[in-house]
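[1] here are the coordinates; sequence isn't available:
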């Protein structure tokens, strides 16, 4: 004889309480508040989502085996609603934490130890991402490389690699980041770790590998050596299919939802200046293939004829390839408004539907720019160009050429669907509050 256990209405309150308790335990078991991931990157959100999905999978299996009758509607509502609430609460908490970190609070005080060049490189990277929770307060270098400050910064050099303990005390550092080991005496890293206070002070090894995503890096102890394995960037057929499916569905829905706005902009462009509504320009895309990129025309009709003269008069500082002018006289009145809020790029949704572009990807360059590329820059063509990308949410026109390339190559080599969603979210935020970087 078998019995089915049916949960009645009052019992759902008990079931909900048990489920919440199990959910909290699942989040704790998956270390979703680990110091290593809390407040930065996507790993926190991924762990929260996976812990929730695994818990509900286990609940469904147990309910089936024990013949417990739980209404499917209950689970179908509880799972997405719970995940959404968790992610939103984590995001709100992160915004508060980022604001505090930008003010110098809730951040590790870092002492960099290594060669002058490696210390300067890591200091620049950490300076760019203050929200990550690391504030560089000083540095120690080999005696033959000592200077008053870290090159290119105002970070003080507090002594040689033999003065780490005294330097930490002097600036109140709680973290030592070793940026290179080649210039350190044998066993020096061990000596530094032995001198740290357990639980209060930490040692971080910062190898000279920039723009490599965490999932591609694995440590493997071999004969007492902590070897770091870096996986070769891979973009499988399944990943390409997923990205294309998301692009197609989202762009079609985008065109449908935004059709009234597209119509209004079409009328405004046509009514406020002479010339065609759309601007078609040849760009270089996936695998180096050229395509016609569509935008709302935001400049006067003879803009290309005026380019050579303007290029000679004004270029962005440090940008040897891209031409961007803050107060470009070729831009029309409605064009300036559209560019400020990135509305001129909305027709590129049709490029996405056609398959020549993606929602997120590297910046689509001009053929004349590609002619000036160094060999390694061509790696950006391993992915379809995007309407938005890391370059779009990291400074846009204010970026130097080197920074633009670094961000594009970082995207290509570290692509993930979650990363795309984060970039889309940041793009929406940047479009609503564009600041001074949209030219």
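    Perfect, I can see it now. Everything numeric in this text was worked out from a predicted model, so none of it was measured.
[2] could you use CA atoms for every contact and neighbour count after this?
    Will do.
[3] same for the lengthiest helix in the chain, what does it pack against?
    Secondary structure of the chain per DSSP state H: the longest helix is helix 237-272. On a contact count with 3 or more CA pairs under 8 Å, 6 or more residues apart in numbering; DSSP states H and E, helix 237-272 meets helix 333-340, helix 348-354, strand 358-360.
[4] Serialize the ones you listed to CSV and add fields for distance to residue 89 and mean neighbour count.
    Below are those laid out as CSV (distance: least, CA to CA, whole Å; neighbours: other CA atoms under 10 Å):
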stretch, distance to residue 89, mean neighbour count
helix 333-340, 30, 18
helix 348-354, 31, 20
strand 358-360, 26, 27
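[5] same list (those) but as CSV, adding distance to residue 188.
    As requested, the helices and strands packed on helix 237-272 are arranged in CSV below (distance: least, CA to CA, whole Å):
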stretch, distance to residue 188
helix 333-340, 52
helix 348-354, 53
strand 358-360, 44
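[6] residue 82 is nearest to which of these?
    Smallest distance to residue 82 across the helices and strands packed on helix 237-272 (CA to CA): 28.0 Å, for strand 358-360.
[7] what sits up against the closest one?
    By CA atoms under 8 Å, 6 or more residues apart in numbering, the surrounding residues in contact with strand 358-360 are 244, 247, 251, 349, 351-352, 384-389, 420, 423-424.
[8] closest to residue 108 out of those?
    The closest of these, once distances to residue 108 are taken by CA to CA, is residue 423, at 26.2 Å.
[9] number of nearby residues for that closest one?
    Neighbours of residue 423 under the rule other CA atoms under 10 Å: 22.
[10] check residue 53 too.
    By other CA under 10 Å, neighbour count at residue 53 equals 15.
[11] all helices for the chain, in order.
    Ranges of helices within the chain are 9-29, 43-65, 72-102, 116-128, 164-171, 188-194, 237-272, 303-313, 333-340, 348-354, 367-370, 401-413, 417-432, based on DSSP H.
[12] circling back: go through the longest helix of the chain and flag the buried ones.
    243-244, 247-248, 250-252, 255, 262, 265-266, 269 (16 or more other CA atoms under 10 Å).
[13] next, the one to line up against it:
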């Protein structure tokens, strides 16, 4: 695998870097480093305005084909964009679920009418999306979805009527739309009889309740659907075939943005090393060895991410990478606490003012759960890649 960049790619890198340096040195400079896991509640309105600034200059949906409003960048140019975005400490985008997940899904499975209705608004960051997958008894076991959807024409217009509860729904409290996996065929079980629906949030049948986290933020939500309605035409793919669409969307989740994630991890590790040098913890040979191990693992992780992007037919690449980065980030949080020592046990101020390392330690507990828990990823590798017997399910 050739991991070198062409002269054309490096010219493109210079273009991205110049745009970000210029933009983040002006009115947007105060947004550097804001948002992201564990602090996604920060400066939402300001980050939304920043996202629209990106859109106005053609820097949203960069990997989408040009006919759908994107830039049509090559894979490696997309990697470069996400690397440079992370290196510039640009604020976390609020449009991730629409741009990285739903948009590509609509391009692959949506009708022309759905594409025309939703894709331009995602590109322009005019409408934000949340993901209605997980339920209280259907998180990592997504096939256990119990939310129900039925067609109803009593109002004179055929609509889907949806009843159920979703949980861990990122950003639902400031989004306008929810893509929902619901059981649309009575009596169906597991992967069968599910439909992928697009549901407006601002209606009487949808209630959003933020969930306060250990980090103090509330980026996750419970969403209660009680007679929620959406047009019969807003089913993506065929009714009853939603599992295929849902799995395709999760495949897009492991896209090129993960390379930018690795750059962000490198910055966090450098910060922990600097802290260890400053407070003398670096003199501890055991702790220094743990930091060195994280450095080596991070480089391997970067190469694994690039390999995964190049090997489109590697069924296990996404699961392996999820296991690797989630475990690494969790260990980084633990090492950060070891570097802080007793100081890490108390908040900086009342009532609950956490520093960056405390927040990483607490939030990284969730890294091994959301987006497919470690247990589920190992089952996928065992059953689908290694061909081992399926896990017994009671």
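    All right, it came through fine. Since we're looking at a predicted model, the values are computed, not measured.
[14] may I have the TM-score of the superposed chains?
    Aligned and superposed, the two chains score 0.27 in TM-score terms (TM-score structural alignment, normalised by the length of structure 2); 191 aligned residues with a CA RMSD of 7.4 Å.
[15] returning to what we had before: of the helices and strands packed on helix 237-272 of structure 1, which is nearest residue 177 of structure 1?
    strand 358-360 (33.4 Å).
[16] residues near residue 43 of structure 1, how many?
    Neighbours around residue 43 of structure 1, by other CA under 10 Å: 17.
[17] so which of the helices of structure 1 gets nearest residue 138 of structure 1?
    The closest approach between residue 138 of structure 1 and any of these, judged by CA to CA, belongs to helix 164-171 at 7.3 Å.
[18] just the buried residues of the closest one, please?
    164, 167-168.
[19] between these, which is closest to residue 194 of structure 1?
    Using CA to CA, these come closest to residue 194 of structure 1 at residue 164, 11.7 Å.
[20] setting aside sequence neighbours, what's the nearest residue to that closest one?
    Once flanking residues are discounted, residue 164 of structure 1 sits nearest to residue 140: 6.7 Å by CA to CA, 6 or more residues apart in numbering.
[21] number of nearby residues for the one you found?
    29.
[22] same check, this time on residue 49 of structure 1
    20.
[23] tell me the contacts of it?
    residue 83.
[24] next one: it relative to residue 421 of structure 1, how far apart?
    Between residue 49 of structure 1 and residue 421 of structure 1 the computed distance is 14 Å (CA to CA, to the nearest Å).
[25] go on, residue 430 of structure 1?
    As defined by CA to CA, residue 430 of structure 1 lies at a distance of 14 Å from residue 421 of structure 1.
[26] helices or strands next to the host helix or strand of residue 309 of structure 2 in the packing?
    According to DSSP states H and E, residue 309 of structure 2 maps onto helix 285-310. Contact analysis of helix 285-310 of structure 2 by 3+ CA pairs under 8 Å, 6+ apart lists helix 257-279, helix 317-340 as its packing neighbours.
[27] mean neighbour count and distance to residue 20 of structure 2 for these - can I get that in TSV?
    Formatted as TSV, these follow (neighbours: other CA atoms under 10 Å; distance: least, CA to CA, whole Å):
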stretch	mean neighbour count	distance to residue 20 of structure 2
helix 257-279	18	14
helix 317-340	20	26
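[28] from the buried residues of helix 237-272 of structure 1, pick the one nearest residue 311 of structure 1.
    When the buried residues of helix 237-272 of structure 1 are compared for distance to residue 311 of structure 1 (CA to CA), residue 269 wins out at 25.6 Å.
[29] hmm, that closest one is touching residue 334, no?
    Yes: using CA atoms under 8 Å, residue 269 of structure 1 is in contact with residue 334, at 6.7 Å.
[30] how about stretch 305-312 of structure 2: buried residues?
    The neighbour-count check on stretch 305-312 of structure 2 (16+ other CA under 10 Å) flags 305-310 as buried.
[31] of all pairs in these, which one is the farthest apart?
    Largest separation among the buried residues of stretch 305-312 of structure 2 by CA to CA: 305 and 310, giving 8.8 Å.
[32] okay, residue 249 of structure 2 and residue 210 of structure 2: tell me how far apart.
    24 Å.
[33] repeat that for residue 291 of structure 2.
    For residue 291 of structure 2 relative to residue 210 of structure 2 (CA to CA), the value is 36 Å.
[34] now do residue 53 of structure 2
    Distance from residue 53 of structure 2 to residue 210 of structure 2, by CA to CA: 28 Å.
[35] coming back round to it: show me the one of the helices and strands packed on helix 237-272 of structure 1 that comes nearest residue 160 of structure 1.
    The nearest among these, by CA to CA, is strand 358-360 at 45.1 Å.
[36] any idea where the strands of structure 2 begin and end?
    Counting by DSSP state E, one finds strands in structure 2 at the ranges 129-132, 148-152, 159-166, 177-183, 194-200, 206-210, 221-231, 235-236.
[37] so the fifth one versus strand 221-231, what angle?
    It stands for strand 194-200 of structure 2. Calculated by axes from the mean of the first three to the mean of the last three CA atoms, to 10 degrees, strand 194-200 of structure 2 forms an angle of 90 degrees with strand 221-231.
[38] tilt between strand 194-200 of structure 2 and strand 159-166?
    For strand 194-200 of structure 2 against strand 159-166, the angle by the same axes, to 10 degrees is 100 degrees.
[39] including distance to residue 152 of structure 2, could the helices and strands packed on helix 285-310 of structure 2 go into a markdown table?
    Formatted as a markdown table, these follow (distance: least, CA to CA, whole Å):
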| stretch | distance to residue 152 of structure 2 |
| --- | --- |
| helix 257-279 | 40 |
| helix 317-340 | 39 |
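[40] residue 181 of structure 2: which of those is closest?
    Distance to residue 181 of structure 2, taken as CA to CA, is lowest for helix 317-340 among those, at 21.5 Å.
[41] for stretch 243-260 of structure 2, buried residues please.
    Buried-residue list, stretch 243-260 of structure 2, by 16+ other CA under 10 Å: 243-246, 248-250, 252-260.
[42] so which of the buried residues of helix 164-171 of structure 1 comes closest to residue 29 of structure 1?
    Nearest to residue 29 of structure 1 among these is residue 168, at 34.0 Å by CA to CA.
[43] and the closest one, how far is that from residue 23 of structure 1?
    Using CA to CA, residue 168 of structure 1 is found at 41 Å from residue 23 of structure 1.
[44] tally of neighbours for residue 226 of structure 2?
    15.
[45] assess the claim that it and residue 206 are in contact.
    Yes: in this structure, residue 226 of structure 2 is within contact of residue 206 by CA under 8 Å, at 6.5 Å.
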